[in-house]
Each structure stands twice: as structure tokens, then as C-alpha cells.
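Novice: Predicted model and sequence follow; I will ask about them next.
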Amino acid sequence: MSATFNVIFSGKIAPGANEQKVKNLAMKAFHASPEQLAKLFSGKAVVLKSNLSQEAAQNFVKKLKGIGLVCEIRKKSPAKAQEQPEQPAVEPKPTKPKSIPETDTPVAPKASSTTWDIAPVGTDINPLKAPEPPPAPDTSQFEIKPHGDYLLEPNDSPAPEAPDTSRFSIKP
């Protein structure tokens, strides 16, 4: 039976890292609520992932180090391995630390309850009223001609004479 390892986090962050920035990145990486985040940074040892191979545990710790979390790898004892397996405090979803946007602004917690309601039938739910359309233009001076009639009155004057273009030539 091969050895399994746990990844443990005790609330420590990388030296020189911005604590709020690290917490925001951890919240996004673990998809954690503010309550879960408070448990992670309580200072007590928390199992982030359990039953990993040594290579998988090292890769996971590298990813967490990329967002500023200082974790350790502990070998799982054989007595505990046969008992009921430990449940991680927060099961992270696989993410790439480099794809997490870095911001110094705190992340707002998700609303725990909503106050949505259904409006009664016929209620106008749009508080903005459409503007009144502009008045129609006055078209009383126009008339419609019957079908087949000319749109313009025919002009009986002779067509203008064509201009003299004999002085022009095209050179090859």
C-alpha cells in the first residue's frame, strides 16, 4: 500500500504578501464563503486536501504558494488511513493560480437570502415611462397622384444641345 499525504494550512501567508489580497485570492480559488475563509485563517491546522500521492501533494502546495498561502505536507499515518478518511475543511476546485485576477479590492460576500417577490397581474414594473412620441408633421400641402400618372409635369421645352467635344482626344 502506497503512502498518502495531507496538505495542511495553518493560516500563514508568504512573507511580504498583502494579507487582504491573499485572502481574496484564496476565496476565489476555493470558492469559499466568508465564514469558510475565517475558518481557514483562524490559525488552527486545517486539512485542505487529503489522501494524495506525494507528487500530487507537492503540486497542490506549489499552486497554493502561487497565491500566497504557506502550506505543509504531512504523511498520513496508517492507523488513520484504515479509519474513516478525514474530510477536508474546504474542498478546492482545480484552478490555475495565474488565471486568478489580482485585485486589492475586497470581494463582497454573496447574499444569503433574497427578497424577491412576484408583482400582481397588471402591475407596471418599469418605473421609467416611455417618452411621448413627437407630433406628426403637417403633410396637408402634399397630394397623392393616381396610379399611372406622372410624378412631375412633362416639360415640352426642347432638350439642350449636346456640347462640342471634337477638340478632345484619347492618347494610347
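Specialist: Yep, that arrived. Numbering: from 1, shown residues only.
Novice: Please count neighbours and contacts with C-alpha atoms only from this point.
Specialist: OK.
Novice: I'd like the distance between residue 60 and residue 35.
Specialist: Here residue 60 is placed at a distance of 23 Å from residue 35 (C-alpha to C-alpha, to the nearest Å).
Novice: what do you get for residue 81?
Specialist: According to C-alpha to C-alpha, residue 81 and residue 35 sit 29 Å apart.
Novice: next up, a second structure to put side by side with the first:
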Amino acid sequence: MRLHAIFLGALLPLLALSGCASSRMYQGPTLDRSELALLFIHGRPNSKYRMIDGKPVDFIYGGRVLEFAPGKHVFQVELSTFRIEGWPISRQTTDFLIGTYENEIDMRPGYTYAHDFHTVNAHQLPDSLCMDGEPHDAPGSSVNATGEFRRMSPTGEKLVCVRAESVRPNKK
């Protein structure tokens, strides 16, 4: 029993640290946290980051923090609709639309950002994709134990909202 407790005591901190995947999205010397702009990708099953600053990426299902040097950055995100039929026996997706949203933001040092969209119904694309931002450690904000999900404070700013640039049917 004591061996199990020692093993679990050593394993739990490693699991907590492994939960957050942080990715450096800039070149050059390492910047201090106060000099960085952070983007929390919460991810949802119907969202994918496709391009950041003109470079292809494929981030889905969240749990990721991206570190940026301050300045202008462009994000291309795909959001999709879905319908599951025959649940729980068959998971066939129909009426699948993909909307491409692109926004540009001037990211500030010492700020944390997150994309936000509200889906009223899984069969409709969101009206817009917004970028929210606020200073790191803003009063009222919180980050979960593994560090990959941030809840913005009530005073977090909605900085830019964009509509879908294109909508296309799923080709699967």
C-alpha cells in the first residue's frame, strides 16, 4: 500500500504538468512571460485552427497555449456544424457545413487572448468568431490546474469579431 502511495505521489505532478501543451510561435531569443502575448486554444470538437500568420497548422480539441511575440497576427479558424444520427449505435454526420473565419489582431505584450464563439444550435454556423483579451493574471480570471483552459474575467475585452469569409459543404 505504501509503495502505491509513493508511486502516485510521484506520478500526479507529472500528469498535471503534461496536461498543457505550450507552443512557441515566434523566433529569436526567449521572451519573459511579461513580454509575451498568450493565446489559449480551448478547442471544441467543431473548431480547427488552420493557419496562423500564413503558416499551416492543425490544432483541434484544445488544451494548448500558444506564445507569441507582440505585434500583428492573423488567424484562420474553421468552425463546422454537425448532426449525429442513430445515436448511440451509429455516428453518421450529415448536414455538415464548414465556415472559414479569419481575423487579424495586434497582440500586446503581457496580454492573454482566446477566441470565442457561441453556437445556438449545432446545425447553424456561429454568426461570428471573436477574439477576447485581457492582461495576464487579470483579477477575476482563472486557469485550470493543468494550465490549458483560461476563463476570462468579467472585464475581459471583446477585441475583434468577424463573420465567416466562406462556407462550404463537408466533402466526406
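Specialist: Here it is on my side, so go on. All of these numbers come straight from a predicted model, not from anything done at the bench.
Novice: What does the superposition give as a TM-score?
Specialist: Once superposed, chain against chain, the TM-score is 0.21 (TM-score structural alignment, normalised by the length of the first structure); 65 aligned residues with a C-alpha RMSD of 5.4 Å.
Novice: Pick out whichever of residue 81 and residue 35 of the first structure has more residues nearby.
Specialist: With neighbours defined as other C-alpha atoms under 10 Å, residue 81 of the first structure and residue 35 compare such that residue 81 has more, 14 against 9.
Novice: so how far is residue 11 of the first structure from that one?
Specialist: Between residue 81 of the first structure and residue 11 of the first structure the distance, using C-alpha to C-alpha, works out to 25 Å.
Novice: again, but for residue 58 of the first structure
Specialist: Counting by C-alpha to C-alpha, the gap from residue 58 of the first structure to residue 11 of the first structure is 18 Å.
Novice: Give the next helix or strand downstream of the longest strand along the first structure.
Specialist: Longest strand in the first structure, counting residues (DSSP state E): strand 5-13. Using DSSP states H and E, the helix or strand that follows strand 5-13 of the first structure in sequence is helix 19-30.
Novice: buried stuff in the very next helix or strand once past that following helix?
Specialist: Next helix or strand after helix 19-30 of the first structure toward the C-terminus (DSSP H and E): helix 34-40. By 16 or more other C-alpha atoms under 10 Å, the buried positions in helix 34-40 of the first structure come out as 34, 37, 39-40.
Novice: Now distance to residue 21 of the first structure too, for the residues you listed, in a markdown table please.
Specialist: Listed next are the buried residues of helix 34-40 of the first structure as a markdown table, based on distance: C-alpha to C-alpha, whole Å:
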| residue | distance to residue 21 of the first structure |
| --- | --- |
| 34 | 14 |
| 37 | 13 |
| 39 | 17 |
| 40 | 15 |
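Novice: Among those residues, give me the pair with the biggest separation.
Specialist: The most widely separated members of those are 34 and 40, with 9.8 Å between them, by C-alpha to C-alpha.
Novice: I'd assumed residue 9 of the second structure was in a strand, is it?
Specialist: No - assigned with DSSP: H, G, I helix; E, B strand; the rest coil, residue 9 of the second structure falls outside any strand and is helix.
Novice: And for it, the neighbour number?
Specialist: 11.
Novice: what does residue 71 of the first structure give?
Specialist: 24.
Novice: Not counting its neighbours along the chain, what's nearest it?
Specialist: Leaving out its chain neighbours, the residue that sits closest to residue 71 of the first structure by C-alpha to C-alpha, 6 or more residues apart in numbering is residue 9, at 4.8 Å.
Novice: residues touching that neighbour, list them.
Specialist: Counting by C-alpha atoms under 8 Å, 6 or more residues apart in numbering, residue 9 of the first structure touches 40, 45-48, 69-72.
Novice: I'm done for today, thanks for sticking with me.
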